[in-house]
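Participant: Sequence unavailable; structure follows:
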């Protein structure tokens, strides 16, 4: 796909699925600004992506981070075509889990990481499009856990609530801003090999469960590259007639029962 004369911001784009998407966009001619929390990851991402991309460090939960990325992208590339918001994470270490055990800190931190950060990036990007009277695309990262729970191995109810809220939020703003040709869509992956999924990816029992829960391609966890074609489709300017949609990239998770040993 031809992405020449386009530029994108990827919030959470210095590792995992965000970095994979940045590489795919770059390979197809797009300019990319990637934002990540860890300065060392930003440095590595910059080396990987090369000179026509920019990696900056910042906290997605801080309003100024996205504003800084927008200013840098606009000043460097002259146009911003869209946003891919990937940033988020597990709240387990703060107390996310089953409802009867969730701590208030676990709830609040999970919402901040996954929902507040996304609201801030979406708001800043929308304001940019409106200010410059431009059409554009926002693609948000959801999760199959937002609509297809798995109670034995993946019980983090605050995380599921946040990811479900991303769908409602995205559809609502897609409807409101459609008249401005601002498109908003969601990708919902299942279990992928990412830093956040380390617990599950190293658990032999969970990997055995995946054989029947996400049975495509031998029943394996997803690799970061598995989302790239979906990302490119949604972000491409010619996908101008698609908005308010949720696409599960899940290896069959949401249509499979999953068998316990």
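Facilitator: That came through fine. All values derive from a computational prediction rather than experimental measurement. Numbering: from 1, shown residues only.
Participant: all contacts plus neighbour counts: C-alpha atoms, from now on.
Facilitator: Will do.
Participant: Quick one: the strands in this protein, in order.
Facilitator: All strands of the chain, identified by DSSP state E, fall at 7-11, 31-36, 53-57, 82-85, 136-141, 182-189, 246-249.
Participant: which residues are in contact with the fifth one?
Facilitator: Applying CA atoms under 8 Å, 6 or more residues apart in numbering, the external contacts of strand 136-141 come out as 80-87, 118, 122, 125, 129, 166, 170, 181-189, 231, 234-235, 237.
Participant: next one: the fourth one
Facilitator: Surrounding strand 82-85, the residues in contact under the criterion CA under 8 Å, 6+ apart are 7-12, 118, 121-122, 125, 136-141, 235.
Participant: List the buried residues for that strand?
Facilitator: If you call a residue buried by 16 or more other CA atoms under 10 Å, then strand 82-85 has these buried ones: 82-85.
Participant: This structure: helices as residue ranges?
Facilitator: For the chain, the helices defined by DSSP state H occupy 16-27, 39-49, 63-77, 104-111, 117-131, 157-177, 198-201, 204-213, 228-235.
Participant: who's in contact with residue 187?
Facilitator: 139-143, 230-231, 246-249.
Participant: Pick the one among these closest to residue 203.
Facilitator: residue 143 (20.0 Å; CA to CA).
Participant: show me the contacts for the closest residue to that closest one other than its chain neighbours.
Facilitator: Nearest non-adjacent residue to residue 143, counting by CA to CA, 6 or more residues apart in numbering: residue 188, 4.1 Å away. By CA under 8 Å, 6+ apart, the residues touching residue 188 are 141-144, 246-250.
Participant: now the closest residue to residue 145 other than its chain neighbours: how far from residue 68?
Facilitator: Nearest residue to residue 145 in three dimensions, chain neighbours excluded: residue 160, at 5.4 Å (CA to CA, 6+ apart). Separation of residue 160 from residue 68 (CA to CA, to the nearest Å) stands at 30 Å.
Participant: Neighbour count: the two, which is higher?
Facilitator: residue 160 (23 against 14; other CA atoms under 10 Å).
Participant: Hmm, residue 148 and that one touching each other?
Facilitator: No. With contacts counted by CA atoms under 8 Å, residue 160 stays clear of residue 148, the gap being 9.1 Å.
Participant: where do the contact lists of these two overlap?
Facilitator: Common contact partners of residue 160 and residue 148 (CA under 8 Å, 6+ apart): none.
Participant: Now the contacts of residue 187 in a markdown table, please, with extra columns for distance to residue 61.
Facilitator: A markdown table is the format used below for the contacts of residue 187 (distance: CA to CA, whole Å):
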| residue | distance to residue 61 |
| --- | --- |
| 139 | 17 |
| 140 | 15 |
| 141 | 15 |
| 142 | 17 |
| 143 | 19 |
| 230 | 26 |
| 231 | 23 |
| 246 | 24 |
| 247 | 25 |
| 248 | 25 |
| 249 | 26 |
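Participant: next, the one to line up against it:
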């Protein structure tokens, strides 16, 4: 894969997103790291820049279209046309369905589904013009198997899978592939916060129920992103690439 293709990663300052940013940046790609975590953005981008990587950090709320468009203008100006997008930004929380009020539901949809819409739609003109592009969305195995106390999360991530498949069909003739990765249990700060809050079981307990008995890592997901973004995956589109240790097989 050419090392000069501009990569955009949302939720790029920690967890899965940071794993993806690090992989592509260290492979020589110009990478835009978008997130809401100011301190993490500054710290992680500076660390990669000290290694010689070309990284642009921007504070972005993916649910705000103007925020996304402003960031993309800076990316195009400083790095160039966008070629690869990894739409990873998202939130998760445990709430019983009967306790999900309308604002809680809307916030989940705005960030986890509409945020993907903004992130991808605003980048696609560059890919259509180039007749080459890679879109990778991060969904969740909760969209495939369901998850107790996370109906709103499962619904949003299910929407991401449906959106991915529709875009794969619509943009295939433009040389653009669109695929999704639905992780299961991944050792990230978000998961650790859930464990600490008592809304998520300890990762070592969950690992006992995974055929490959360990939590996933951001590096596991990043490796799959690298494959889907490669020239070698030019005939792979509309697919759900389950990187989950066998926790969900279907």
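Facilitator: Looks like it arrived, so ask away. Not measured: the values here are computed from a predicted model.
Participant: rewinding a little: most neighbours per residue, which of the helices of the first structure?
Facilitator: Highest mean neighbour count among the helices of the first structure (mean count of other CA atoms under 10 Å): helix 16-27, with a mean of 23.
Participant: Point out the other elements, helices or strands, that that helix touches.
Facilitator: Secondary structure elements in contact with helix 16-27 of the first structure, counted by 3 or more CA pairs under 8 Å, 6 or more residues apart in numbering; DSSP states H and E, are strand 7-11, strand 31-36, helix 39-49, helix 228-235.
Participant: Which residue range of the second structure does the last one align onto?
Facilitator: Under TM-score structural alignment, the alignment places helix 228-235 of the first structure onto residues 222-229 of the second structure.
Participant: Now that stretch on the first structure. Mean distance?
Facilitator: In the superposition with the first structure, the average deviation recorded for stretch 222-229 of the second structure is 0.9 Å (mean CA distance after the TM-score superposition for the first structure).
Participant: Equivalent analysis for stretch 156-170 of the second structure, please.
Facilitator: Compared with the first structure after the fit, stretch 156-170 of the second structure shows a mean deviation of 0.7 Å (mean CA distance after the TM-score superposition for the first structure).
Participant: residues in contact with that stretch?
Facilitator: Under the criterion CA under 8 Å, 6+ apart, residues 108-109, 112-113, 116, 137-140, 142-144, 176-180, 237-240 lie in contact with stretch 156-170 of the second structure.
Participant: against the first structure, where does it fall?
Facilitator: The alignment of stretch 156-170 of the second structure onto the first structure (TM-score structural alignment) spans residues 162-176.
Participant: go on, stretch 181-189 of the second structure?
Facilitator: Aligning stretch 181-189 of the second structure against the first structure (TM-score structural alignment) gives residues 187-195.
Participant: Go through the matching stretch and flag the buried ones.
Facilitator: Those would be 187-193, for stretch 187-195 of the first structure by 16+ other CA under 10 Å.
Participant: Report the buried members of the contacts of residue 187 of the first structure.
Facilitator: Those of the contacts of residue 187 of the first structure that meet the buried threshold are 139-143, 231, 246, 248-249, by 16+ other CA under 10 Å.
Participant: so can I have JSON lines of those showing distance to residue 55 of the first structure?
Facilitator: Shown next, in JSON lines, are these (distance: CA to CA, whole Å):
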{"residue": "139", "distance to residue 55 of the first structure": "19"}
{"residue": "140", "distance to residue 55 of the first structure": "19"}
{"residue": "141", "distance to residue 55 of the first structure": "20"}
{"residue": "142", "distance to residue 55 of the first structure": "23"}
{"residue": "143", "distance to residue 55 of the first structure": "25"}
{"residue": "231", "distance to residue 55 of the first structure": "19"}
{"residue": "246", "distance to residue 55 of the first structure": "28"}
{"residue": "248", "distance to residue 55 of the first structure": "28"}
{"residue": "249", "distance to residue 55 of the first structure": "26"}
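Participant: which one among those residues gets closest to residue 41 of the first structure?
Facilitator: residue 141 (19.8 Å).
Participant: Translate that closest one into the numbering of the second structure.
Facilitator: Mapped onto the second structure by TM-score structural alignment, residue 141 of the first structure lines up with residue 138.
Participant: how close does the residue in the second structure sticking out farthest from the centre get to residue 38 of the second structure?
Facilitator: What lies farthest from the middle of the second structure is residue 98; by CA atoms, centre = their mean that is 28.4 Å. Look at residue 98 of the second structure and residue 38 of the second structure: by CA to CA, they are 34 Å apart.
Participant: repeat for residue 209 of the second structure
Facilitator: Distance from residue 209 of the second structure to residue 38 of the second structure, by CA to CA: 36 Å.
Participant: neighbours of the residue nearest to residue 38 of the first structure when sequence neighbours are not counted, just the number please.
Facilitator: Leaving aside its sequence neighbours, residue 38 of the first structure sits nearest to residue 57 (CA to CA, 6+ apart; 6.3 Å). Using other CA under 10 Å, residue 57 of the first structure has 19 other residues around it.
Participant: Residue 57 of the first structure corresponds to which position in the second structure?
Facilitator: The pairwise alignment with the second structure assigns residue 57 of the first structure to residue 59, based on TM-score structural alignment.
Participant: go on, residue 247 of the first structure?
Facilitator: The alignment partner of residue 247 of the first structure in the second structure, by TM-score structural alignment, is residue 241.
Participant: Can you name the residues that contact that match?
Facilitator: Neighbours of residue 241 of the second structure in contact, by CA under 8 Å, 6+ apart: 179-182, 224.
Participant: How much space separates it from residue 78 of the second structure?
Facilitator: 32 Å.
Participant: What about residue 174 of the second structure, how many residues nearby?
Facilitator: 14.
Participant: got the contact list for it?
Facilitator: 127-128, 131-132.
Participant: What separation is there between the closest residue to residue 252 of the first structure other than its chain neighbours and residue 16 of the first structure?
Facilitator: Excluding the flanking residues, the one nearest residue 252 of the first structure by CA to CA, 6+ apart is residue 214, at 4.6 Å. According to CA to CA, residue 214 of the first structure stands 20 Å off from residue 16 of the first structure.
Participant: Over to residue 133 of the first structure?
Facilitator: Taking CA to CA, one finds residue 133 of the first structure at 33 Å from residue 16 of the first structure.
Participant: Can you report how many residues lie near the nearest residue to residue 233 of the first structure once chain neighbours are set aside?
Facilitator: Excluding its sequence neighbours, the residue lying closest to residue 233 of the first structure (CA to CA, 6+ apart) is residue 239, at 6.7 Å. Residue 239 of the first structure: 13 surrounding residues under other CA under 10 Å.
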